[in-house]
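Chemist: Sequence first, predicted coordinates after that:
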Amino acid sequence: MPWKDYITDVIGLSVSAGLSYTLYTFVRAGKEVADHLKITPEVTIDTDLISLVSENGGSMLACVQGMVQATDGSIKSLARPEVTGVLWRHTIREHLVAQVMGIWMNDKRTIDSTLNTVPFMLMQNGIGVQIADPGKLDGVDLSVVSDKFDAASNSLTDHLWGWMKGVRITGTQQTEEMLVEGTRMLGIGKLVLRSKSIYLEYTKNIPYIMTTRDKKTVIEDIEAPIPFLRFFSLLAAVGAAVCTYRIAKRWYKKWRKDIKRRAEERVLEEARARREAQNNDLPESLMCVICCDLRDVLLMPCKHVCVCSDCALKLSPRVCPVCRTEIETIQPVFYS
């Protein structure tokens, strides 16, 4: 059986197995993060925090809650200077309508996104926990300080040109987001003691985030996609199993066919040896319809005795020369 007969199933097996493994990896990673986060303690920022971290070897996974406060200077909002924060993001998006398969659909694309941070801490009871390297935070809940949309003033030429290109600009949106000072946040990460100061740092075991949500909600958000990922992982695994079964089934059929073929070849060799021992002066009724040699094999299931063993082996397609029935087996014929 040529390799091309297996190519579809091999591709299906590769894709299904790869997809199943990838989804399973996501499930396992999400479950591990959620499990680590469940056992991560929520500690209070107070005078006993340094002693607690010190007792745990100078570092520990923890969730801490406090008010956001800049360590040095804070960042002022461009649109509202009275609002100050410690993390600032300014995003410019272009809104447009694009033609997709003859249908005009709304879309938008980011033109520019600027992020700026300053050192800050979480304050509680007059004590602060320094946020180490804010740029490495996996997620931060930011407040929208300003959101301005400027409609495009397109001329008739712009509209015609946009219609020809399939893309028309409708306007520009400028969004300003900030982590505002005084916001009560939950910080998740690794508490590290350095020179009698506590830092919240990145760790690979739990997410490094600043959020206005509580710990329970964060865990629920992490666990929410796991059942769906597990279902699709199992679905892909079933696909891989089906492709494996199809490949094994074809290989088995080929193996059985090869065994049957070798058995027929042995039968034909025996028939050929007997034919060579026979007298060459044969009546026409015993002559092979192809080469006029001795008819020494029986074709099944049609039961015609019409060819010699050599010609039976060479028949292509593998059908009876008399009735055109597909040949399943070949049996020797013995003359007394």
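Modeler: Received it, and whenever you're ready, just let me know what you need.

Chemist: From here on, just use CA atoms for contacts and neighbour counts.
Modeler: Noted.

Chemist: where do the strands sit along the stretch 101-250 of the chain?
Modeler: For the stretch 101-250 of the chain, the strands defined by DSSP state E, counting those that start in this stretch cover 103-117, 120-124, 127-131, 139-140, 143-151, 167-180, 184-194, 197-201, 209-211.

Chemist: Export the ones you listed to TSV and append columns for mean neighbour count.
Modeler: Formatted as TSV, these follow (neighbours: other Cα atoms under 10 Å):
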stretch	mean neighbour count
strand 103-117	13
strand 120-124	23
strand 127-131	21
strand 139-140	15
strand 143-151	14
strand 167-180	20
strand 184-194	23
strand 197-201	21
strand 209-211	22
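
Chemist: how close does the most far-flung residue of the chain relative to its centre get to Val297?
Modeler: Distance from the centre of the chain peaks at Asp281, with 73.2 Å (Cα atoms, centre = their mean). As judged by Cα to Cα, to the nearest Å, Asp281 and Val297 stand 19 Å apart.

Chemist: quick one on the thing from earlier: looks to me like the residue farthest from the centre of the chain is in a strand.
Modeler: No - judged by DSSP: H, G, I helix; E, B strand; the rest coil, Asp281 forms no part of a strand; its state is coil.

Chemist: Please determine how far it is located from Val192.
Modeler: 104 Å.

Chemist: Mind listing what's buried along the lengthiest strand in the chain?
Modeler: Longest strand in the chain by number of residues (criterion: DSSP state E): strand 84-100. By 16 or more other Cα atoms under 10 Å, the buried positions in strand 84-100 come out as 84-99.

Chemist: For Val10, state which of those residues is nearest.
Modeler: Nearest to Val10 out of the buried residues of strand 84-100 is Gln99 (Cα to Cα; 37.7 Å).

Chemist: The structure to be compared is supplied as follows:
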Amino acid sequence: MDFLPEIIGETVILGLDTLILGFCMRQLSKCKHILNGLQTAPVLDIDSTLNKEINKYPNNVIPYVVIRGLVKPLGTPITSNYNHSVTGVVQRLTIKEHVIARTSAGFWSDQTRTIHEVCNCTPFVLNSGKYSIEVVDALAAELLDMDVISDKFEPMSPGVIDHVWGFFSGVRQRGLQTMEEMLRDGSYITAIGELSKSNSGALKIQPPKDGLPLYLTTATKSTLLKRLTSSRDFLRILVVVFGVVAAAASCRIAYKYLKRRKRRVLEECMRKQLAVGRRERRAIARDHNLTDLQLCVVCTENPKEVILLPCGHVCLCEDCSDNIADTCPICRERIESRAPAFIT
């Protein structure tokens, strides 16, 4: 534990770096998985050949497929709240609060916080002529491209009291932003997901079951592949950078540990050398014409030089005292302390 204060900085850096590195590696693995799935996903048209293609796969399920078509609602579409001439199948209403907040450094910065969000969805299909595919659970799509129908910002007019309160609280209100987004009826989009055929022959595209995402986007397959490739390359750079930092921190900790270990080995060697020197000097200075009562009860060669406390027995030489740390060899009482004794 006495080594921890020496490496506290490196330990904190290594811990944070390991967390970030783990997150980056997880995202990189996910990105590679999606990229591999998208590269092998077939691009199919919504026509008469679609049933033949799906029959080639087990259980009439294509794990990952790319299909483009026109959005068409099944039933009554959703009407825009701000433009009644616009209809769609997916609607997102968002209210955001814009504030100017004081940071811990004392500066003021613009910040945005979502205070309310509502999503509405109606069943719809991707249509091409007389053929169609139903889209299941569109709100679960990882990428859902929608058009902005309305984006209004209502600024606030704070008074003197609001300015004073904002100065002390560190938050000043700027206003509210209300946004409406919709996946319009008639939009031409790309759906990427799992394609299956029910017992009745109806075709459905839905979120895949193997961890791949559902995409409902206006982008093409090649555009998505470029985005994912760019993300993969960026994550690789992050993994390399944080991996180098982790390796450097680990090497620094290992260097300090080895340096400390080497220092302790040298100190131990010096201590042993000093102990040997003291024993040699004691041996030279000792009187060798002693009676049996004056000899150490352990080695019976050196004179009694140490008193054991609390029992008070003088029975050991200094050399033997270094090797006996628990109990007195005479009475077996626990040794709490010891002191030099002089016998004349």
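Modeler: Done, it's in. Because the structure is a prediction, the values reported are computed rather than measured.

Chemist: coming back round to it: export the strands of the stretch 101-250 of structure 1 to TSV and append columns for distance to Ser16 of structure 1.
Modeler: TSV is the format used below for the strands of the stretch 101-250 of structure 1 (distance: least, Cα to Cα, whole Å):
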stretch	distance to Ser16 of structure 1
strand 103-117	32
strand 120-124	47
strand 127-131	43
strand 139-140	32
strand 143-151	42
strand 167-180	37
strand 184-194	36
strand 197-201	38
strand 209-211	34
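
Chemist: Figure out which of those strands is closest to Ala241 of structure 1.
Modeler: strand 139-140 (38.4 Å).

Chemist: In structure 2, which residue range corresponds to the closest one?
Modeler: Using TM-score structural alignment, strand 139-140 of structure 1 corresponds to residues 143-144 of structure 2.

Chemist: quick one: that stretch to chain centroid distance?
Modeler: 25 Å (Cα atoms, centre = their mean, to the nearest Å).

Chemist: ok, which stretches of structure 1 are helices?
Modeler: Listed in chain order, the helices of structure 1 (DSSP state H) span 7-38, 49-55, 156-165, 215-223, 226-277, 309-314.

Chemist: So which bits of the last one are buried?
Modeler: So the one you mean is helix 309-314 of structure 1. Buried residues in helix 309-314 of structure 1 (16+ other Cα under 10 Å): 309-312.

Chemist: Between those, which sits nearest Val140 of structure 1?
Modeler: Closest approach to Val140 of structure 1 among the buried residues of helix 309-314 of structure 1 (Cα to Cα): Ala312, at 78.4 Å.

Chemist: how close does the residue farthest from the centre of structure 1 sit to Arg275 of structure 1?
Modeler: Asp281 of structure 1 is 12 Å from Arg275 of structure 1, by Cα to Cα.

Chemist: Same question for Phe120 of structure 1.
Modeler: Phe120 of structure 1 is 100 Å from Arg275 of structure 1, where distance means Cα to Cα.

Chemist: Also Val86 of structure 1?
Modeler: 100 Å.

Chemist: same question, Leu229 of structure 1
Modeler: Distance from Leu229 of structure 1 to Arg275 of structure 1, by Cα to Cα: 68 Å.

Chemist: so stretch 231-248 of structure 2 matches what in structure 1?
Modeler: Taking TM-score structural alignment, stretch 231-248 of structure 2 hits residues 225-242 over in structure 1.

Chemist: next one: stretch 74-84 of structure 2
Modeler: Stretch 74-84 of structure 2 maps onto residues 71-81 of structure 1, going by TM-score structural alignment.

Chemist: what's the span of the matching stretch, first residue to last?
Modeler: Terminal-residue distance, stretch 71-81 of structure 1 (Cα to Cα): 19 Å.

Chemist: what does stretch 245-253 of structure 2 contact?
Modeler: 7, 10-11, 13-14, 17-18 (Cα atoms under 8 Å, 6 or more residues apart in numbering).

Chemist: superposed on structure 1, where does that stretch end up, distance-wise?
Modeler: Following the fit onto structure 1, the mean deviation recorded for stretch 245-253 of structure 2 is 1.7 Å by mean Cα distance after the TM-score superposition for structure 1.

Chemist: burial count for Leu156 of structure 1?
Modeler: 9 (other Cα atoms under 10 Å).

Chemist: Now Gly73 of structure 1: closest residue in space that isn't a chain neighbour?
Modeler: Closest residue in space to Gly73 of structure 1, ignoring its immediate chain neighbours: Val118 at 7.4 Å, by Cα to Cα, 6 or more residues apart in numbering.

Chemist: Quick one: map the one you found onto structure 2.
Modeler: Match for Val118 of structure 1 (TM-score structural alignment): Thr122.

Chemist: Isn't its match up against Thr87?
Modeler: No - in this structure, Thr122 of structure 2 is not within contact of Thr87 by Cα atoms under 8 Å, at 11.1 Å.

Chemist: Find residues that contact each of the two.
Modeler: Counting by Cα under 8 Å, 6+ apart, the residues touching both Thr122 of structure 2 and Thr87 are 77-78.

Chemist: wait, isn't Pro147 of structure 1 in contact with Thr172?
Modeler: Careful, residue 147 of structure 1 is Asp; it's not Pro. No - judged on Cα under 8 Å, Asp147 of structure 1 makes no contact with Thr172 at a distance of 10.7 Å.

Chemist: so what's Gly22 of structure 2 up against?
Modeler: Per Cα under 8 Å, 6+ apart, neighbours of Gly22 of structure 2: none.

Chemist: let's go with 10 Å and repeat that
Modeler: 16, 28, 239, 242-243 (Cα atoms under 10 Å, 6 or more residues apart in numbering).

Chemist: swap in Ala79 of structure 1?
Modeler: 145-148, 175-176.

Chemist: Which pair of these spans the longest distance?
Modeler: Val145 and Lys148 (10.2 Å).

Chemist: if I line the two up, what does Gln177 of structure 2 land on in structure 1?
Modeler: In structure 1, Gln177 of structure 2 lands on Gln173 (TM-score structural alignment).
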